[in-house]
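Asker: I would like to see how this sequence folds:
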Amino acid sequence: MPAAASAEASSVDSLFQLMLTISFGLTLLVQGVLVIAFFKFRRRPGDNSDGPPIHGNLSLEILWTAIPAVTVLAVGIYSFEIYNQMGGLDPMVSGQHSMEAHAKMRGSAIAAPLPGENGATSPGERSQIALGIGARPDELGQNADVVVDVSGLQYAWLFNYADSGVIAGELHVPVGQDVQLNINAQDVIHAFWLPELRLKQDAIPGMTTELRFKTTKVGTYAVVCAELCGGYHGAMRTQMIVQTPEDYQAWVQENAVAQNPNLAETLAVKPSEMSNSEFLAPYAEEMGVNEELLAQIQTEVHPQ
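Answerer: This next block holds a predicted model:
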């Protein structure tokens, strides 16, 4: 199992371990009964008589129907409770968002929900569409500490920190703080997967989905597209960097300055006081070098 790096990961792991334990126990039970039957009811040497005419056993049929039914019901209730604890039943997420699904887009979205004739889903349809993972029950009505707009496109992820104006090709979040991702796709369906957080959310063209979480460990973790989205699907990877709040604020401030459109004027005044990234930022912008171009070059040089 990957390292558990979020408050939600332990709950998902406990559900997985429960299902694995039940499956292992049922496998031993069924295979054990079969082995016993093989030996106990095998044909004895010299015995050419017919076997007993057994046409059914009501008690056994009730038993082997009741056990799976109770097991599935128990696992279903437990998984429903975990989903609720993670924020899956947040009413602000499940059906109250205003959304539009546009029929005409670049590329094709396999299994994408089809809009109505006017290009948008009806109110009745909206109430039946789960739009992601929202706030946990103990945090309902509270705003997230960090909000990031995530765009998926063939074959990269772009992260827009609207409050600071920072746009990056990797996700930076502060540890221990509530993070909300507003996810959309620019072309086809993608899936935003964080293995160490045990979270995955579809990125759907024409629709914004939400993923809300709180990390517990500082480190660098993989961000993977888990939906087949084209020929270079395997290369659609980036990373999430979980930092201390101080390091996160320093990163935001550094990149906000580097991406400031008025940086050229500042550079002309005090170039000696600029960091390397701040000094090179205006020249990179002038040459048309951006995150998408760098990701494309990396894909061509280091194909998956």
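Asker: going forward, measure contacts and count neighbours with C-alpha atoms only.
Answerer: OK.
Asker: All the helices of the chain, residue numbers only.
Answerer: Using DSSP state H, the helices of the chain run over residues 9-40, 58-86, 123-126, 245-258, 263-269, 276-286, 291-301.
Asker: Pull the distance from the last one to the chain's centre.
Answerer: In this case it means helix 291-301. Averaging C-alpha coordinates over helix 291-301 and over its chain gives two centres that are 23 Å apart (Cα atoms, centre = their mean, to the nearest Å).
Asker: for that helix, which positions count as buried?
Answerer: Buried positions in helix 291-301, judged by neighbour count with 16 or more other Cα atoms under 10 Å: Glu291, Glu292, Ala295, Gln296, Thr299.
Asker: before we move on, the earlier item: which one of the helices of the chain lies closest to Gly152?
Answerer: The closest of the helices of the chain to Gly152 is helix 291-301. By Cα to Cα, the value is 11.2 Å.
Asker: Need the contact partners of the closest one.
Answerer: The contact list for helix 291-301, computed with Cα atoms under 8 Å, 6 or more residues apart in numbering, reads Ala156, Ala168, Gly169, Ala235.
Asker: Grab the most central residue of this structure for me.
Answerer: Against the mean C-alpha coordinate of the chain, by Cα atoms, centre = their mean, the closest residue is Lys200 at 1.5 Å.
Asker: who touches that one in this structure?
Answerer: When contacts are counted by Cα under 8 Å, 6+ apart, Lys200 touches Ala191, Phe192, Trp193, Leu194.
Asker: One more, please, to line up against the first structure:
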Amino acid sequence: MNIPSTIWTLLVGIVLTAASFWLGQNHGLLPTAASDEAFLVDGLFNTMMTVSVGIFLIVEGVLIFSAIKYRRRKGDDTDAEPIHGNVPLEILWTAIPAIIVLGISVYSFDVYNEIGGFGSHAVHESPIAPQATSMPGAAIAATLDDASDVRNIDQLPDTENAPGTGIVSPSLGATPENQGTQPDLVVKVTGLQYAFLFNYPESGVMTGELHVPIGKEVYLDMTANDVIHAFWVPEFRLKQDLIPGRQTELRFTPQVAGDYKLICAELCGPYHGAMNATVVVQTPEDFDNWIKEQQVASKETFNQAVAVNPAEQSADEFLAHYTSEMGISSEMLHQIHN
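Answerer: Now for the predicted structure:
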């Protein structure tokens, strides 16, 4: 029984469509989707995979079919039938890719806008109010300048380079329902060669590890202290640059508990590959407990530093024991201060 070519075309089309949809949704190429924004990006990626798999199967299928069916037969030395082109077919295979590219472009724009890509272009004030922070070990370092006052060093190293200059790029991660609202958690992020520093202004905690609670919108106010860095967590599907002298921002809502790797995605120097940190997504209860632990640890470190170096000791006197072991004389230390 001869099956009409139209039926074969229909059957092949159904099989290719089913295979494209299945592979496009079950490719397993992406890491865990750990934020609300990740699901939007994954939808776009899966759509592109579906279209790409369909085009690949059609093109490769036609090539293989043509190579087999129209191969030169043994003993056949005749010339092939001359073909002068097919204008309607050329228009068709030009129009279809153009429509696909246009559709993906519109979809991409919509996703970018959904995660706040065009939510804020103008320079504006950060919601973070200037506030002193606490960092373990900072009090001891203060004795180099003033042994009797450790408060002056309790600030991020970028405050002189980026004095509230606002943002130079759109806010990423603020979904439409969250745009214009106050975030649940504010964290100030500073990038420097080769580490990230995280400052929690509301609690006065500074750390090298980012902790965020599940289901709470997190606002990151970011800047760099030296060169351009980038904040990129693959599981969040969001990336934002940290720029010296400027402030950029990123908003996201984590949804899956776990430890995730924060990667600097901008070449920032010879040790760029080692610049990473850990992002810990935890329950709100565990996050509150972690904040309290950091506050207690910072306070204990501060008290120990004050106890070790009473106010009546000068910086030279306090450091004399340590510098003598390092072979540094008091005259050399005095020259450093001057």
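Asker: per the alignment, the residue nearest to the centre of structure 1 corresponds to what in structure 2?
Answerer: With TM-score structural alignment defining the correspondence, Lys200 of structure 1 maps onto Lys239 in structure 2.
Asker: And for Thr65 of structure 1?
Answerer: When structure 2 is aligned by TM-score structural alignment, the residue opposite Thr65 of structure 1 is Thr94.
Asker: give me the number of residues near its match?
Answerer: Counted by other Cα atoms under 10 Å, the residues lying close to Thr94 of structure 2 total 11.
Asker: cool, Pro170 of structure 2 as well?
Answerer: Pro170 of structure 2 has 18 neighbours, counted by other Cα under 10 Å.
Asker: isn't it right up against Ile115?
Answerer: No - in this structure, Pro170 of structure 2 sits apart from Ile115 without contact. The criterion is Cα atoms under 8 Å, and the distance is 10.4 Å.
Asker: how about Arg212 of structure 1, what's its partner in structure 2?
Answerer: With TM-score structural alignment as the criterion, Arg212 of structure 1 pairs with Arg251.
Asker: among the helices of structure 1, which is nearest Val93 of structure 1?
Answerer: Checking the helices of structure 1 against Val93 of structure 1 by Cα to Cα gives helix 123-126 as the closest, at 10.6 Å.
Asker: For that closest one, list every residue counted as buried.
Answerer: Neighbour-count burial for helix 123-126 of structure 1, with 16+ other Cα under 10 Å as criterion, is recorded at Arg126.
Asker: quick one on the thing from earlier: relative to Gln282 of structure 2, how far out is the match of Arg212 of structure 1?
Answerer: Spatial separation of Arg251 of structure 2 from Gln282 of structure 2 under the definition Cα to Cα, to the nearest Å is 17 Å.
Asker: Ok, Ser120 of structure 2 next?
Answerer: Per Cα to Cα, Ser120 of structure 2 is found 29 Å from Gln282 of structure 2.
Asker: Could you do Asn276 of structure 2 as well?
Answerer: Relative to Gln282 of structure 2, Asn276 of structure 2 is positioned 19 Å away (Cα to Cα).
Asker: With Asp241 of structure 2 instead?
Answerer: 25 Å.
Asker: Please apply the same query to Tyr112 of structure 2.
Answerer: Spatial separation of Tyr112 of structure 2 from Gln282 of structure 2 under the definition Cα to Cα is 27 Å.
Asker: One more: Ile263 of structure 2?
Answerer: Distance, Ile263 of structure 2 to Gln282 of structure 2, by Cα to Cα: 19 Å.
Asker: How about Ala315 of structure 2?
Answerer: With distances defined as Cα to Cα, the gap from Ala315 of structure 2 to Gln282 of structure 2 amounts to 42 Å.
Asker: Same question for Leu172 of structure 2.
Answerer: The span separating Leu172 of structure 2 from Gln282 of structure 2 equals 22 Å under the rule Cα to Cα.
Asker: Compare the two (neighbour count), which wins?
Answerer: A count of neighbours by other Cα under 10 Å puts Leu172 above the other of Leu172 of structure 2 and Gln282, at 26 against 21.
Asker: That one corresponds to which position in structure 1?
Answerer: Counting by TM-score structural alignment, the partner of Leu172 of structure 2 is Ile133.
Asker: Looks like its match contacts Leu211 (just checking).
Answerer: Yes - Ile133 of structure 1 is in contact with Leu211 according to Cα under 8 Å; the separation is 4.8 Å.
Asker: ok, back up a step: which two from the contacts of helix 291-301 of structure 1 end up farthest apart in space?
Answerer: Greatest spatial distance in these: Ala168 and Ala235, 17.4 Å, computed using Cα to Cα.
Asker: For those two, indicate the residue with more neighbours.
Answerer: Between Ala168 of structure 1 and Ala235, Ala235 has the larger neighbour count (other Cα under 10 Å), namely 20 against 17.
Asker: The stretch 51-200 of structure 1: strands as residue ranges?
Answerer: Listed in chain order, the strands of the stretch 51-200 of structure 1 (DSSP state E, counting those that start in this stretch) span 132-133, 146-153, 156-161, 166-168, 171-174, 178-185, 190-194, 199-203.
Asker: May I see those strands organised as CSV, with distance to Thr220 of structure 1 added?
Answerer: Supplementary listing: the strands of the stretch 51-200 of structure 1 in CSV, determined by distance: least, Cα to Cα, whole Å:
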stretch, distance to Thr220 of structure 1
strand 132-133, 22
strand 146-153, 18
strand 156-161, 16
strand 166-168, 15
strand 171-174, 9
strand 178-185, 16
strand 190-194, 11
strand 199-203, 16
